[in-house]
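In: compute the structure for the input listed below.
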Amino acid sequence: MLLRLPVSVTEAQQYLAEGAVPVGGATLVWATWQRDGFPEQAMSLRHVPEANVLGPRSLGAAVVLERIDDRVPRVLRDAAASVGTGAVRRAATVGGNLVGSALRCLLPAALVLDARATVLEPDGVRETDLTEVLAKRHLLLGLHWREPLASAHCKQPGEAGGRPPLVVATAVHEEHEEREGHTASRRLRVAVRDGYGVLTGSVPYSTGTADNTDNADGTGSTGTEQLLRTLRHSAFHTLSPAAWEEVRRQVTGVLASAG
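Out: Got it, this is the predicted structure:
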């Protein structure tokens, strides 16, 4: 097998057109290749600058999970830290996790950030949404998003060989800034990996409607409860009571953090 290591997008396009198979961090494909046979050519984006971006609003597909730090939002940082062991995180890449993995541990975080994807094709680079990337298994070059006001992530403990552990990710984005005589408009996004599937939902709200002052019965503010009811009866009605309680806990916290 010939491993191609392009140093530019143009060179990567050339190798892709010649039939080179993307390798990612090789943590997922190596065992398959050992079983089914190695391709004639493989390609890693580890030396392509656009695939190695790491910042507050963008993340390259070739970045290994161990490198993801506080330059990205908390939800994405915590999601990366929850993947496998230290050895896995030192080799696994963002692109491999999102496109090559059945678990896609980074997907809920990327969805609540409303991330857009840049993909590399033989005839050029273009932007698309994550739904298309996953459905068509495009070669991911990177992700970009707007900085959230607040975000959070939780992955429950799982058993080896058992059902994938529950993952809950949340983020709040500002949609319209506060102006004189008008309140700010925000959007709460929630994504839940329940088994192998991912449920998503979002709800807009104005500042003041999600104030987190506890009511006498301890259920939380009227505004927060209204947002939770909207989410529960739309996107997340199939969740178990235990899973929904984790969503409730995290939504209450992220709304408080957003202020």
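
In: switch to C-alpha atoms for all contacts and neighbour counts from now on
Out: Will do.

In: quick one, helices of the stretch 1-150 of the chain?
Out: 9-17, 29-36, 74-81, 86-89, 94-95, 107-112, 130-136 (DSSP state H, counting those that start in this stretch).

In: select, out of the ones you listed, the one closest to residue 152.
Out: Nearest to residue 152 among the helices of the stretch 1-150 of the chain is helix 74-81 (4.7 Å), distances taken as CA to CA.

In: let's compare: structure for the following, please.
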Amino acid sequence: MLLRLPTSVSEARDCLAEGAIPVGGATLIWAAWQRDGFPEQAVSLRKVPEATAVGNGVLGGAVLLGQVDERVPEVLRQAAKGVGTGAVRRAATVGGNIAGSSLRDLLPAAIVLDAWADVLTADGVEQVDLAEVQAKSPVLLSLRWREPVKGAYAKVADPAGGEVPTIAAAALDTEGVLRVAVREGYVVSSGSAGAGGGGVDELFAGPLSGLSDTGRSLARRQVTAVLGE
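Out: Predicted coordinates:
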């Protein structure tokens, strides 16, 4: 297998156009390649500046989870910190987790930050919302977001019976909009509302009404942490 390491967006685009398979930390696809066979060529974005940026409202898709630090909002940093083991975080990438994983531990944090993504295609760079990222699993060049006033994140440490851990995140933006997102199993539920005037109750009676008791309780705690109630 030929691993191509472009140093610019245009070079990376050419790699995709020529059939190179995107690879981040390869934590998700290595076993499948060993089982099914390796592609003729793969492409990594780890030398593309736009894909390795951290800070000033952007997080590159090729950034390792272990490199996510205080230059990004706390809610996103905690999400990255909670993924797997230290060894996993030293190999897995932001783009692989959000766009390439079925678990997508970082997705609830990205949703409450009202984030969007720059994705790389053979035709160029496109800006898409997180719904499209979930639906199409594109090559994520970078993640951008709305800076929060405050955010909170929690993950159930040891779920019973080997179940997928429940994750809840909440954030309040500068316009007074509260966003909440919860992952239960492989499903992420989310919604937004004004932080006052019964908006929180409407949120849990509406888009978050299908949460389990565990998910609802965890989400309520993150809302309380954000709003200081």
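
In: need the TM-score from the superposition.
Out: Once superposed, the chains reach a TM-score of 0.96 (TM-score structural alignment, normalised by the length of the second structure), with 229 aligned residues with a CA RMSD of 1.5 Å.

In: strands along the second structure, start to end?
Out: Secondary structure of the second structure (DSSP state E): strands located at 2-4, 21-22, 41-43, 54-55, 58-60, 116-121, 124-129, 139-144, 148-155, 167-173, 177-184, 187-194.

In: can you say which of those is packed in most?
Out: Stretch with highest mean neighbour count among the strands of the second structure: strand 167-173 (a mean of 29; mean count of other CA atoms under 10 Å).

In: how close does that strand sit to the first structure?
Out: Here the mean offset of strand 167-173 of the second structure against the first structure after fitting is 0.4 Å, by mean CA distance after the TM-score superposition for the first structure.

In: which helices and strands does that strand pack with?
Out: Packing contacts for strand 167-173 of the second structure, counted by 3 or more CA pairs under 8 Å, 6 or more residues apart in numbering; DSSP states H and E, involve helix 107-112, strand 148-155, strand 177-184, helix 213-227.

In: onto which residues of the first structure does it map?
Out: Under TM-score structural alignment, strand 167-173 of the second structure corresponds to residues 167-173 of the first structure.

In: gap between the matching stretch and the chain center?
Out: 10 Å (CA atoms, centre = their mean, to the nearest Å).

In: identify the residues contacting residue 13 of the second structure.
Out: 120-124 (CA atoms under 8 Å, 6 or more residues apart in numbering).

In: list just the nearest of those residues to residue 17 of the second structure.
Out: Proximity of those to residue 17 of the second structure (CA to CA) peaks at residue 122, which lies at 4.9 Å.

In: what about the residue of the first structure sitting at the aligned position of residue 36 of the second structure, how many residues nearby?
Out: Alignment note: residue 36 of the second structure maps to residue 36 in the first structure; criterion TM-score structural alignment. Burial of residue 36 of the first structure is recorded as 9 neighbouring residues (other CA atoms under 10 Å).

In: same check on residue 57 of the second structure?
Out: When counting by other CA under 10 Å, one arrives at 15 neighbours for residue 57 of the second structure.

In: same question for residue 240 of the first structure.
Out: Residue 240 of the first structure has 10 neighbouring residues, counting by other CA under 10 Å.

In: same check on residue 106 of the second structure?
Out: Other residues close to residue 106 of the second structure by other CA under 10 Å number 25.

In: mind listing what residue 208 of the second structure touches?
Out: 189-191, 216.

In: returning to that earlier point: just put the helices and strands packed on strand 167-173 of the second structure in TSV and tack on distance to residue 6 of the second structure.
Out: Shown next, in TSV, are these (distance: least, CA to CA, whole Å):
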stretch	distance to residue 6 of the second structure
helix 107-112	27
strand 148-155	34
strand 177-184	34
helix 213-227	41
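
In: which of those sits closest to residue 85 of the second structure?
Out: strand 148-155 (14.2 Å).

In: tell me roughly how far the closest one lies from the first structure on average.
Out: On superposition with the first structure, the mean distance recorded for strand 148-155 of the second structure (mean CA distance after the TM-score superposition for the first structure) is 0.4 Å.

In: tell me which of the helices of the stretch 1-150 of the first structure is the most buried.
Out: Greatest burial across these, using mean count of other CA under 10 Å, falls to helix 94-95, with a mean of 30.

In: hang on, the earlier thing: closest one to residue 206 of the second structure out of the contacts of residue 208 of the second structure, please.
Out: For the contacts of residue 208 of the second structure, the nearest to residue 206 of the second structure is residue 191 (8.3 Å; CA to CA).

In: now check the first structure for the residue matching that closest one.
Out: Using TM-score structural alignment, the equivalent of residue 191 of the second structure in the first structure is residue 201.

In: and the strands of the second structure as JSON lines, adding distance to residue 88 of the second structure?
Out: Shown next, in JSON lines, are these (distance: least, CA to CA, whole Å):
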{"stretch": "strand 2-4", "distance to residue 88 of the second structure": "21"}
{"stretch": "strand 21-22", "distance to residue 88 of the second structure": "18"}
{"stretch": "strand 41-43", "distance to residue 88 of the second structure": "20"}
{"stretch": "strand 54-55", "distance to residue 88 of the second structure": "19"}
{"stretch": "strand 58-60", "distance to residue 88 of the second structure": "18"}
{"stretch": "strand 116-121", "distance to residue 88 of the second structure": "23"}
{"stretch": "strand 124-129", "distance to residue 88 of the second structure": "27"}
{"stretch": "strand 139-144", "distance to residue 88 of the second structure": "19"}
{"stretch": "strand 148-155", "distance to residue 88 of the second structure": "17"}
{"stretch": "strand 167-173", "distance to residue 88 of the second structure": "18"}
{"stretch": "strand 177-184", "distance to residue 88 of the second structure": "20"}
{"stretch": "strand 187-194", "distance to residue 88 of the second structure": "22"}
